[in-house]
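Trainee: structure of the sequence below:
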Amino acid sequence: MSNSSDDELKCWLKSALKGENLVDFTVSRLGNTEKGEGYMGDIVFVEVSAETSDRLPKIYNLVLKCSKRSPALRESMPVQAVFENEMHFYENVIPAFTEFQKKRGVSEVFNSVPKYYGSYVAEDMEVEVFENLTTKGYYLCDRRVPLPTNNLKLILREYGKLHAISAAMQDQEPEQFKLLIDEIRNVWKMFADKHDMETYYGAPIDEVHELLKTSLPETTAEKLKKFKTQINSIIKDVIEDPKTFSVIGHGDCWNNNFMFQLKNKTDENSLKVAILDWQTTKFANPITDVSYFIYACASKEDLEHFDELINIYYNSFSGYVKLLGSNPEKIFPFDQFIKDFKLFGKYGILITLLAIKVALCNKEEAPDFAETINTGFENTFSFKNKNQELLKSRMLYIINHVATQDIL
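Mentor: Below is the predicted model of the structure:
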């Protein structure tokens, strides 16, 4: 999106900032993301110097999330749908969730998302505008390493609250909740209907199996090799036919989609998180978020305390459901949560195999969807990761863990 003109930027911002009551503004472009940071969109950082309707100056530090314009890409990928999904989440889901919580007397509502200003939509272009959180001291952790323990536990608690709102709203306001989920685009199904998922997700499985086959117990290595045969059934169970309790979930739980702020550097309890990228938000079993997040972001030491991690999530979920006036034991009891992990944990490990491969790749080898159109998206992740030893060490403890949990 580096080739977008200043006039285009101003046009997009005029649409997105219409609720700010600005008389006029100027735009300064501050930078763009690099290759590998976005697959169906690009990021532009800008500073807006504005004048309000009451003639007061105002400065905005903003992030523009812009879809790719490539006709071939938009034909092959659900580009428009993923942007519409995220717009729906910010424009409808978050306001409805906030109102629901406030009506039940919750003073500190779930708000672990960046501020959203608005959007611009045209026939071949979608743009979303957010507050630039780096100006408030938010930071990204290194995507090549697992999250620190405190950050990991914080997100599990926030996911618990997020999923609890869905649970309580379904219980108490089912018709209102149905209006929200009816507008969620099933982008996973759109993608799966057009592409060979066994090849797309199979490449990371093949690479990890080749790396680990002599380091794993023989039975575990064989299970990993055969995991490819489950790809289509895993995706079908998750995106086409959810059989159990479902919630509006995040959907993209790798560590590059969380920004953190430590308000008081001497007090770890002041840590806050903003959860980014809701384009693949979906109505699915909450374990699709929890398992993906834990496997993709936990260190070996934290994964050794797996029971503690899932208890942190479930205690947050059940406590918030109760706070909102519903009964978690009736909606999603802990024994059902554990039982469901056996099935939906498979989804978490499938996505993690791809997510860690991407997280550990160097910038020059990062795939670009726009460049893989001619060779087929199925081969997007067939490249061999250059950081083989790092990939091996990360995946070894994960595969050993899921084998002991009987998830492979």
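Trainee: from here on, just use CA atoms for contacts and neighbour counts.
Mentor: Noted.
Trainee: would you map the helices across the stretch 101-250 of the chain?
Mentor: 149-172, 174-182, 187-194, 197-212, 218-226, 231-239 (DSSP state H, counting those that start in this stretch).
Trainee: what helices or strands is the second one leaning on?
Mentor: What it means is helix 174-182. Judged by 3 or more C-alpha pairs under 8 Å, 6 or more residues apart in numbering; DSSP states H and E, helix 174-182 is in contact with helix 149-172.
Trainee: quick one: contacts of the helix it packs on?
Mentor: Helix 149-172 has contacts (C-alpha atoms under 8 Å, 6 or more residues apart in numbering) with 97, 100-101, 110, 112, 177-178, 247-249, 260, 268, 271-273, 286, 289-290, 294, 297-298, 302, 309, 312-318, 320-321, 324-326, 331.
Trainee: could you also give me the structure for this second sequence? I'd like to compare it with the first:
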Amino acid sequence: MVSDSEITHLVKTSLENDEHLREIIVNIPRHSKVEGCIGEIIFVNANGIAENNERKYFELAVKYLRYDRKRIESAIYSTVIEFNMYNRVLPSLQMFLSENGLINELYFIPKQYECIVSNIENVIIMENLKYTGYKLHDKKKNMNMCHIKMVIQKYAKLHAVSFAFRKQKPELFQELTKVLVEKDTMKHAVIYCTEMRESTLNNLDTALKIFKENGDEGLHHLLRTAVPKHPCDVLWDILNTEEMKTALCHGDSWNNNYLFKYKKDDCTKPIGVKIIDWQLSGIRSPVCDLSYFLYSCGSQEELEKFDEILEFYYETFSSFLLKLGNNPQDLFTFADLKGHWKSYGLYGVISCLNSLKVQLSDQVPIASNCGDGSERIAIFDLPVSDMSLFYSRLKSVVSHYFSVIN
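Mentor: Just a heads-up that it's a prediction; the model follows:
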């Protein structure tokens, strides 16, 4: 566990460099350290005197991972990916947008103060979103259409700007995303992370079993046919499909990676969203983000409006591309989008086997540090408190996927 003195030093250094503060005071409240999936998250508050001699105040979240021989390689890959996203890729996209007269279009990404990566540790210091009015959506409840459309809109803009950036600056795009390709966390995890492979297989077996127990022989057969081998090997095949029409994807599209802001106490209509945790980012089909998100966060009610959601996504995507000076018909058509769902939608189905288990469990997912060649992340195969709800959500996902591809 990282010490208070280490955190204090990191925060002071960050605010000195980024905000040009002096006489910095850092306070780490009791019980402010939280064990995350692959490291610690420490919430701190700090203040210091700015260049205009006024004291500025900050509420910060510090994500900290110290490497050692017990840290699984997939976890280390993920921190390198997130470091590159916050330190290079996302700032470059924002600069590209500014060059095209589009300001604050990536406002859904949290403000980041410092990224530190070395041979022994990885540190990311960012704004504590809870102090600016953002909060998590109840993970056990499906998101309504207001939430769904808000997230879909942000993904559409992220995907569109990556298409435009690659079209207009292909060499720079390739250089910026080189690390995302070479250290693709998901590709590594689906093959080498023992716990992910075990959990995903167990969750597939649970899905097949629950369909059979409830008399859904048709869904049982369809899912078994679509995933005839280990589900992680199917994910590997999807991730390694040669595809020219790809985008920069967030990659971790489950409930707890979105924080929403509301007007007063009306939690049905968000007025803002922040997308967090960019460790699984990669260059993939946009449908990898979309299917993972919709299948993890939507219920049958939302999935019945699939055509409306897809049209809303593409309208946002295409209009944003036009603002950036590109013709969407040359880069990614609506027909391409629908075709991609048939080719890559299974990524979302398999991913939600894990995410639904986590979302519908009362337990908190925690990573385990295992050495001696054993790589385990005990975060997916959690007990579900309401199996009838799990069955209902799962049935709507599988039914929807096969209705689309057939």
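Trainee: re earlier: in helices, which of the contacts of helix 149-172 of the first structure fall?
Mentor: Using DSSP state H, the members of the contacts of helix 149-172 of the first structure that fall in helices are 97, 100-101, 177-178, 289-290, 294, 297, 302, 309, 312-318, 320-321, 331.
Trainee: what subset of those residues is buried?
Mentor: Among these, the ones that count as buried by 16 or more other C-alpha atoms under 10 Å are 97, 100-101, 177, 289-290, 294, 297, 302, 309, 312-318, 320-321, 331.
Trainee: ok, now which residue in the second structure is the farthest from the centroid?
Mentor: Relative to the centre of the second structure, and counting by C-alpha atoms, centre = their mean, the farthest-placed residue is Asn53 at 39.0 Å.
Trainee: quick check: the gap between that one and Asn17 of the second structure.
Mentor: Asn53 of the second structure is 16 Å from Asn17 of the second structure, where distance means C-alpha to C-alpha, to the nearest Å.
Trainee: equivalent analysis for Leu235 of the second structure, please.
Mentor: Applying C-alpha to C-alpha to Leu235 of the second structure and Asn17 of the second structure gives a distance of 42 Å.
Trainee: just Met387 of the second structure next, same as before
Mentor: Met387 of the second structure is 51 Å from Asn17 of the second structure, by C-alpha to C-alpha.
Trainee: just Glu114 of the second structure next, same as before
Mentor: As judged by C-alpha to C-alpha, Glu114 of the second structure and Asn17 of the second structure stand 9 Å apart.
Trainee: these two: who's more crowded?
Mentor: Higher neighbour count among Glu114 of the second structure and Asn17: Glu114, with 20 against 12, using other C-alpha atoms under 10 Å.
Trainee: just checking, that one touches Thr13?
Mentor: No. Counting by C-alpha atoms under 8 Å, Glu114 of the second structure does not reach Thr13; the two are 9.0 Å apart.
Trainee: which strands and helices sit next to the lengthiest helix in the first structure?
Mentor: As assigned by DSSP H, the longest helix anywhere in the first structure is helix 334-359. Here helix 334-359 of the first structure touches helix 197-212, helix 231-239, helix 287-297, helix 388-404, going by 3+ C-alpha pairs under 8 Å, 6+ apart.
Trainee: quick one: residues in contact with the first one.
Mentor: Surrounding helix 197-212 of the first structure, the residues in contact under the criterion C-alpha under 8 Å, 6+ apart are 221, 224-225, 227-229, 231-232, 350-351, 353-354, 357, 377-382, 384, 388, 391-392, 395-396.
Trainee: again, but for the third one
Mentor: Under the criterion C-alpha under 8 Å, 6+ apart, residues 145-147, 152, 156, 159, 238, 249-255, 303, 313, 337, 340-341, 344-345, 347-349, 351-352, 355-356, 398 lie in contact with helix 287-297 of the first structure.
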